[in-house]
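A.B. asks: sequence and predicted structure below; questions after.
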Amino acid sequence: MMDTSHPAPKAGRREWIGLAVIALPCLVYAMDMTVLNLALPALSTALQPSSSQLLWIVDIYGFLVAGFLITMGTLGDRIGRRKLLLIGAAAFAAASTVAAFSDSAEMLIAMRALLGVAGATLAPSTMSLIRNMFHDEQQRQFAIGVWIAAFSLGAAIGPLVGGVLLQFFWWGSVFLVAVPVMLLLLLVGPSLLPEYRDPHAGRVDAASVALSLASVLVTIYGLKQIAEHGLAWLPVLLVLAGVVVGWLFVRRQGRLAYPLLDLTLFRRATFSAAIAAYALSCLAMFGVYIFVTQYLQLVLGLSPLAAGLATVPSALAFVAGSLFAPRIAQRVTGASLLVWGLAGAAVGFGLITLAGTGAGLALVVVGMVVMSLGMAPVFTIGNEMIITAAPPERAGAASAISETSSEFSGALGIAVFGSLGTVFYRTGLASAMPPGVPAEAAATAMTTLGGAVAAAESVPGSVGQALLGASRAAFVDALQFNAAAGALIVVAASVVAAAILRKGATADVAAAKAS
């Protein structure tokens, strides 16, 4: 039972200003995931990268962020979370500046890689600092809501900021947005942010770093290849190799006095339930979202700008839900909010299954808003449960596990849902292929909906229109299937989280009686 005779101290002005300071780099970190996409045409003209180099320019940032999260979380616990955050901010500012003025594809890939390593310091350092800055539970929940909202807002405004910059400046300007934000953090961070480290931390195990990095990079790369090109032996073998290396990594952690991944954290019911809910939510959300964006443009025929605007309500709903979830948590327990938030998100997925009707756009927009409102408490309260379930000295490692689970689950969702949706689309189109479509156009249409749209334009008259209609109908069926699968996954996540929390509560009661 919580000791209420000595309430936790309330955060003051310094802590709230410090929160604003660490929220800004989180916003920039999320923007860097999306802001580059609009600059690709101009960048391609200027640097003339090969197709392979262009893919690495886009992908290597996210790969290395995911690969180094666990390492950086543990490193922050060891050398100091503020110190690691400031080192990361300096590296991020320097790499962003050099990236903006890159004169070759190789140089830009190298800088994007460094940005990924520096970016991996931000999430675990900032969330674990929140754990040290806000000791009152309600204030800490709201602070994490602001932290989550910063990531959501950054991802949402990335394309908008990129579009404005590219309207007036060269492609490299999209990288310079991060520089003043990181310089502000370096300027005021030492005076506003507290330092915290584990006084009993051991050295960081180099072999564990290598194993974790190899496992994450190989697995996510394999999943991405499956998502882009479908099932094939090489990417499947890569995923299996990554899983094997991951098993070796986990096995090694159990033998270390100061492990990179603290397996004892998973013995805590609250921690396990929150991680399960968070991971399964990301799996479903990322998997369905890639189909929704294609639906808006290739089925409904919206322009990229109009499609982007259609996603704004859900982004704002996520921000609002993240900020209001702590207030709701004052009336119901965090566990209840986690479980019912997942159930509410399932309703949003259910609305998306109705896409393709006359009110398709409205249903998808409303469905995404409901989904975001349900997911926001899972992200906000779930992350608060994760870092408070861990001992204070391991908060960095706990937050890194949280972020790594979301990266893994997002990649897995894109690969699995993308593969299933593609199979569903191809099967549906094959059975509804209009007569008279040339074999080459039919083969192109069977690859993706984008290929079908291009193929339909090359086929004159009613046959081309019939091909376009059949391909869009097949894609809508695939979207509906994936949305239904997403609804089932978040319902399952709700049930799993409730079961783990109930089992943990029973164990706690039994332990209390025994003592």
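C.D. replies: Ah, there it is.
A.B. asks: drop to CA atoms for contacts and neighbour counts, all remaining ones
C.D. replies: Fine.
A.B. asks: buried stuff in stretch 264-275?
C.D. replies: Within stretch 264-275, the residues that qualify as buried are 265, 269-275, counting by 16 or more other CA atoms under 10 Å.
A.B. asks: this is the other structure I want to compare:
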Amino acid sequence: MDEHDEMPRAGRREWAAMAILALPCLLYSMDLTVLNLAVPELAADLDPTPAQLLWMVDIYGFILAAALIPMGVFGDRVGRRRLLLWGAFAFGVASLLAAFASSAPMMIAARALMGIAAATLAPSTLSMVRNLFPHPEDRSKAIGVWIASFSAGGAVGPLVGGVLLEYFWWGSVFLINLPVMALLLVLGPKMLPEARDGTAPRPDMASAFGLLVAVLGLVYAIKKVAMDGWSGEAGLALSLSIVATALFLRRQRRLTVPFLDLDMFASPRFSAALTINIFGFFVAFGMFLLVALYFQLGLGLTELQAGLASAPSGVAFIAGSLAAPAIAARIGTVPLMALGFVVAAAGFALAGAAAASGDLMLMISAYCLFSLGLAPVFTMTTDIIVGSVPASHAGAAAGLSEASTELGGAFGIAVLGSLLTMLYQLALADYPQLADLPMSAALGPDSSGAHLETAREALGQALETTAYLCSAIAVCGAALTLIIRKRDGLLTETQGT
């Protein structure tokens, strides 16, 4: 008899709880993008400086990425349901503050608080999936739903934001969070079981702060280089991150019970899945951003039209996430991940052809194809990461999983975004008057005539090359997955306990 046959299977109550856990995941991903649509109206109303406007947009993601691992560890220690509900309450309060912000500093503070609160949501929900669904088959399906809820939020966010901004003021994009969080606060205590490591000591706050600084410094340095190139400010942030990481690791070796159990990285399955996850999100986040940019600047779509054009890819991602467990049961987890990378490579290649021809429908099809391919990769790596550690460490593993997503995505946006900009400028080498203009100015709504067409052709050429490079990277991802399978223990399909 298989050891998993003795594990309890999920029933209606567990799946109803999963539906509740999907609610904060929807908002988590929606709030990463929804503010972008409101920026013009918000800027006109609050009159921020350029630096303040940048912080309004970026601080949510900065704080979120930095706080994911500490919040995951806190959930293991203080209770994952407790942390989730407190986070939901804080997210609602912060959303209310953002909706009625009367100044730029107030908006920045509200967005920072939203980032801290949001960092409790993903690790808490993912670690609770680990507790609700002990059987590997059920857990794989539940994680597919969990991944799909994030994709649904990303797809719905621009559409909902566009509709709200069409009829209401910019604060409405934050008020939509309140009823969802209220529903979570009402149903959560009744439907979600508490889970915590009862033997764990109180969290070490010095370690939590050190880890926060380490990740925040790294993410800030990556994004600073992506926006402005290498600078003293980026170097300072990177240096601060390196020092904070060294001090954090030194402290973990000295603590009787470390804040973050570094022994988790000794598991080949765990480390390999984290590596593949970072690799996948590198190409995913970069191309998601560049295709969205191309819809507006390269094809001249409005924000709402670009949101509608992006929506089918969200449906494809949801389909791939939900289908992944059933396919993995037939062909195996690792072959499915490698196949997913191959499908994504085909999608990226198709995106290159679409950029070369300026074909909107072909680009939408390409977007759907590489989303469909990458969805099983992320579903199965997340399942491996969470399933490779003891249940008492589920929160920490969930935080690491989400942090690897954010870091891989940040690297992808920085590297691929910088590459696109460089290729765009090279394509305009014979038109210095255009090459010296910011891309948004050369391709913005005020541009017209021959110069606009020249700039659009240059952007299409740049995206074509970048997409073909992503296709090659995805092929390397498939090869890397199979190599790690043989060398680092991913060959075994059994799950951790």
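C.D. replies: Great, that's in hand. These figures come from a predicted structure and were not determined experimentally.
A.B. asks: what TM-score do we get after superposing?
C.D. replies: Once superposed, the chains reach a TM-score of 0.93 (TM-score structural alignment, normalised by the length of the second structure), with 493 aligned residues with a CA RMSD of 2.3 Å.
A.B. asks: mark which of the buried residues of stretch 264-275 of the first structure are part of helices, please.
C.D. replies: Mapping these onto helices (DSSP state H) picks out 269-275.
A.B. asks: on that earlier part again, could the buried residues of stretch 264-275 of the first structure go into TSV alongside distance to residue 230 of the first structure?
C.D. replies: Formatted as TSV, those follow (distance: CA to CA, whole Å):
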residue	distance to residue 230 of the first structure
265	36
269	37
270	37
271	34
272	32
273	32
274	31
275	28
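A.B. asks: follow-up on the earlier one: got TSV for the ones in helices among the buried residues of stretch 264-275 of the first structure, with distance to residue 366 of the first structure too?
C.D. replies: Formatted as TSV, these follow (distance: CA to CA, whole Å):
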residue	distance to residue 366 of the first structure
269	34
270	31
271	31
272	31
273	28
274	26
275	27
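A.B. asks: so which of these is the closest to residue 165 of the first structure?
C.D. replies: Nearest to residue 165 of the first structure among these is residue 275, at 37.4 Å by CA to CA.
A.B. asks: you'd agree that closest one is up against residue 386?
C.D. replies: Yes. Contact between residue 275 of the first structure and residue 386 holds when scored by CA atoms under 8 Å: they sit 7.1 Å apart.
A.B. asks: what do the two both touch?
C.D. replies: Common neighbours of residue 275 of the first structure and residue 386 (criterion: CA atoms under 8 Å, 6 or more residues apart in numbering): residue 402.
A.B. asks: list the contacts of residue 91 of the first structure.
C.D. replies: If a contact means CA under 8 Å, 6+ apart, then residue 91 of the first structure has 114-115, 118 as its contacts.
A.B. asks: now do the helix or strand encompassing residue 73 of the first structure: distance to the chain's middle.
C.D. replies: Residue 73 of the first structure is part of helix 51-79 when elements are defined by DSSP states H and E. With CA atoms, centre = their mean, to the nearest Å as the basis, helix 51-79 of the first structure stands 13 Å off its chain's centre.
A.B. asks: distance from it to the second structure after superposition?
C.D. replies: Following the fit onto the second structure, the mean deviation recorded for helix 51-79 of the first structure is 0.9 Å by mean CA distance after the TM-score superposition for the first structure.
A.B. asks: give me the buried positions along that helix.
C.D. replies: Under 16+ other CA under 10 Å, the buried positions of helix 51-79 of the first structure are 54, 56-79.
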